[in-house]
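> Predicted coordinates and the sequence they were generated for:
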Amino acid sequence: MLAERILTNALVVTADQVFHGTVVLRDGLIAAVEEGRSDLPQAEDLAGAYLLPGLVELHTDNLEKHMTPRPGVDWPSASAVLTHDAQIIAAGITTVFDALSIGDVNPKGKRMQQLPAMLEAIAKAEAAGHTRAEHRLHLRCEVSHPLTLEVFRELVEHPLVQLVSVMDHAPGQRQFAQEAKYREYYQGKYHLSDAEMDAFIREQLANSSEYSEQYRAAIVDICGARGLSVASHDDATLAHVQESAGFGMAVAEFPTTLEAAKASHELGLKVLMGAPNIVRGGSHSGNIAAAELAQQGVLDILSSDYYPSSLLSAALLLAGQDNGYDLPKAIGTVSRAPAQAAGLVDRGEIRPGLRADLLQAKVQAGQVVIQQVWRQGKRVF
């Protein structure tokens, strides 16, 4: 049983207010949240720093960078998971959904080959208690890949799977509505010749036409039967959003247009955008900026995507912009909202009875500095 811990002299950010106060942790849970400073000798003085709920990350492929740190280099998966976990917890993320891609559209990629090793390494590290963040699995399903449905059926039974997204990265629609952007991205990233790129585009279009519609419907049906949260991906049009809503999806990941984001929000899908989009000031693909969605009041969740430390930085930037997001609402985009979207009702905000997943942070010279992180009342960073 964990000893009681008292955190005081903190700028506490709850779901709806900010105040100087004290939070008491007991047996892995938040026992009390009070205004004012504790005079008890055992209380830990946080020196006026922010005390925030532990961050909840729904979509990150950060692990892949540690599996293949350089082209042609395969790193031992157990080591890669722990290195990834250290980076995640140092970013204040206490619950992370590791996104594993089923159906690789990288013409020179190794995602499909790495998939079993990544899943096994995450599960073993989590079961052994070696991870400091809590790891869940997010299966990213490329519905235009011939093997996606077969592999998905094999993996969806894993007990760590709690979120599934369906996507189609074929050119001419969604994220890559402009074929020029598609060519720029894939030729630049994978060094394809013009002839290789032409052949790649033909293959992706053919696969999308043959598999996308039937695989999307089958995957959503399986998730419904298992009670798993499902996310759409790169919806661009009203028709895309209506299809996603009709499937009962909970999250709209990275809608590419204002029309799609507004429609998703109105139809009850939580709109998720990339935190790097906020930090960098726009989309690297030339799509709608997350800050613009915030100005329209239709941004619900932020995800670090490929850069873990962007998550808290983006939330604090969001709170400082000209929009309707005060600090509690902005912090909610990286804690309470993603937790609820994934069905995790026991965490995501500072409130008595919830898990004691917390972080201490300050902003110094414009830089966010995370000082301490607790998971279920235990200090893990």
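Thanks, I have it. Numbers count the residues shown, from 1 in each chain.
> hey, let's count contacts and neighbours off CA atoms from now on
Noted.
> ok, then the element right after the longest helix along the chain?
Criterion DSSP state H: the longest helix present in the chain is helix 194-226. Next in sequence after helix 194-226, counting helices and strands by DSSP states H and E, comes strand 229-233.
> Check which helices and strands that following strand is in contact with.
Packing partners of strand 229-233 (3 or more CA pairs under 8 Å, 6 or more residues apart in numbering; DSSP states H and E): strand 161-167, helix 194-226, strand 251-253.
> List the buried residues in the helix or strand encompassing A125.
Assigned by DSSP H and E, A125 belongs to helix 111-128. Within helix 111-128, the residues that qualify as buried are R111, M112, Q114, L115, M118, L119, A121, I122, A123, A125, E126, counting by 16 or more other CA atoms under 10 Å.
> another one to put next to it:
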Amino acid sequence: MIKAPPLVPASPRLEAALDRMRRLHPVVIDLSLGRIERLLAALGHPERRLPPTVHVAGTNGKGSTVAFLRAFAEAAGHRVHVYTSPHLVRFNERIRLAGSLIGDDDLADILEEVEQANGGEPITFFEVTTAAALLAFARVPADLLILEVGLGGRLDATNVIDAPVVSLLTRISLDHTQFLGPTLVEIAGEKAGIVKQGRPAIAGPQAEGLVEQVFIDRAAALAAPLSLHGRDWSVAPTATGFRFHDATRTLDLPPPGLMGAHQVHNAGLAIAATAHLPFPIGEDAIRHGLDSVEWPARLQRLTRGSLPDMLPAGWDLFLDGGHNDSAGEVLAAQLARWAADGRPLDLVFGMLGSKRPLDFLHPLAPHVRRLRAVSIPGEPNSVTADDAAGFARAAGIDASAAEDVDRAVAELAALGRGGPAARLLICGSLYLAGTVLARNG
């Protein structure tokens, strides 16, 4: 069971600091390295004093791959820094220092220090908070830093690392096309920008060979050793879990602790990465990490709180933050497995306007009994509930709008009461998932 992050309000001082950071640049997403390079220089270049670093880019599976690798390293007794985004409930979730989330006071201190060094110059929220995270990582001893790209790769604020111990490339799909380009090849080129001169890189399974060719060409141009899924390493399901194989080992392992067949690929990519770490990760640590891994809002089952309490006896409630075509495909695969026991499935769905709702919903449609659409609270770029319901109907799903998540869950529960025990999945956005976790307590 994945544990939801605790609902702890940030201190007023931290909230004020984060609010000031948001006002430093009028454009939320403005991909560039110049601003953060200037700020890091003013801070004394903390990016040059980091622990050995694994850099992770891709469209789908970045967070889960990070979670697996962290679990393996910690199971082997090592201190691990982790940087991820976005957060679900508290901003502190983005910065994990040697195993623990950064505290409010420490985060406020370091944000104020970075703010002073920035001197009021324009810089995006992600850039200034990434600089704060790198400063914290440079000051707290650890054995490993796992650094997740925010958006893209080549011009992402995290791409100030010159010599990662290994760069990881997860599955590429169509997302953020307005910033990264309209084709998989263009998006893959942006993601491959994290591969560095002479440093090893590992790529997970890809939907198209053209994406792999982008990685091969980038690695060759930089004399970077590249390990490709299907050529240099592989994973395959077995009756008792899955098998990982590369040139040096074959491991028969239990199923990953995160739900979904796609998590075997994310776990496999993390296992492949362990060969490049500055310390050994044995099979026992991998097994323990597979069991103990935690990553909220990825097919997370919610068993306690106000939302599960609304459901009839025997119903199950799940939460997933996937929001693009590939996420829809892997969710659909899980829904097909669920459908084998004959239990109906209902959805609560909300999505940001920058996404492609039909690409996400089409694979799910054959498995869904009915859907209630909601807008995402506090997100001006949310698709309206009425429009989201329209997209669902266009995908072939019986759908209507609901006022909010509570009303959506209550309506679906009322319609299903007296019938067979059903499953209910809330999906479509990490931002929606965050509000659900906060609301559910």
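Looks like it came in fine. Just so it is clear, the model here is predicted, and its values are computed rather than measured.
> What TM-score do the two superposed chains give?
Superposed pair, TM-score by TM-score structural alignment, normalised by the length of the first structure: 0.32. Supporting alignment: 194 aligned residues with a CA RMSD of 6.5 Å.
> sorry, back to before: the helix holding A125 of the first structure - contacts with which helices or strands?
helix 77-90, strand 93-102, strand 134-142.
> Save these as CSV, and put in distance to R226 of the first structure too.
CSV is the format used below for these (distance: least, CA to CA, whole Å):
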stretch, distance to R226 of the first structure
helix 77-90, 27
strand 93-102, 18
strand 134-142, 14
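> among the ones you listed, which is the most enclosed?
Among those, strand 93-102 has the highest mean neighbour count (mean count of other CA atoms under 10 Å), at a mean of 25.
> Other residues contacting it?
Under the contact criterion CA atoms under 8 Å, 6 or more residues apart in numbering, strand 93-102 of the first structure has outside partners 54-63, 88, 111-112, 115, 118-119, 132-142, 148, 151-152, 163, 357-358, 373-375.
> start to end distance for stretch 424-432 of the second structure?
15 Å (CA to CA, to the nearest Å).
> need the helices for the stretch 51-200 of the second structure, in chain order.
Taking DSSP state H, counting those that start in this stretch as the criterion, the stretch 51-200 of the second structure carries its helices at 62-75, 104-118, 125-139, 177-180, 184-191.
> could you dump the helices and strands packed on strand 229-233 of the first structure to CSV with mean neighbour count and distance to Y50 of the first structure?
Shown next, in CSV, are these (neighbours: other CA atoms under 10 Å; distance: least, CA to CA, whole Å):
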stretch, mean neighbour count, distance to Y50 of the first structure
strand 161-167, 23, 30
helix 194-226, 15, 38
strand 251-253, 28, 29
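> Output these in TSV, with distance to G274 of the first structure appended to each entry.
What follows is these, written out as TSV (distance: least, CA to CA, whole Å):
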stretch	distance to G274 of the first structure
strand 161-167	15
helix 194-226	23
strand 251-253	9
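> what's the closest of these to E35 of the first structure?
Using CA to CA as the measure, strand 251-253 is the one of those that comes nearest E35 of the first structure, at 34.7 Å.
> continuing past that closest one, what's the next helix or strand?
Counting by DSSP H and E, what follows strand 251-253 of the first structure is helix 258-266.
> What residues of that following helix count as buried?
By neighbour count on 16+ other CA under 10 Å, the buried set for helix 258-266 of the first structure is L258, A260, A261, K262, A263, S264, H265.
> I'd like to check the angle between that helix and strand 229-233, please.
Computed with axes from the mean of the first three to the mean of the last three CA atoms, to 10 degrees, the direction of helix 258-266 of the first structure lies at 170 degrees from that of strand 229-233.
> Right, I'll call it a day here.
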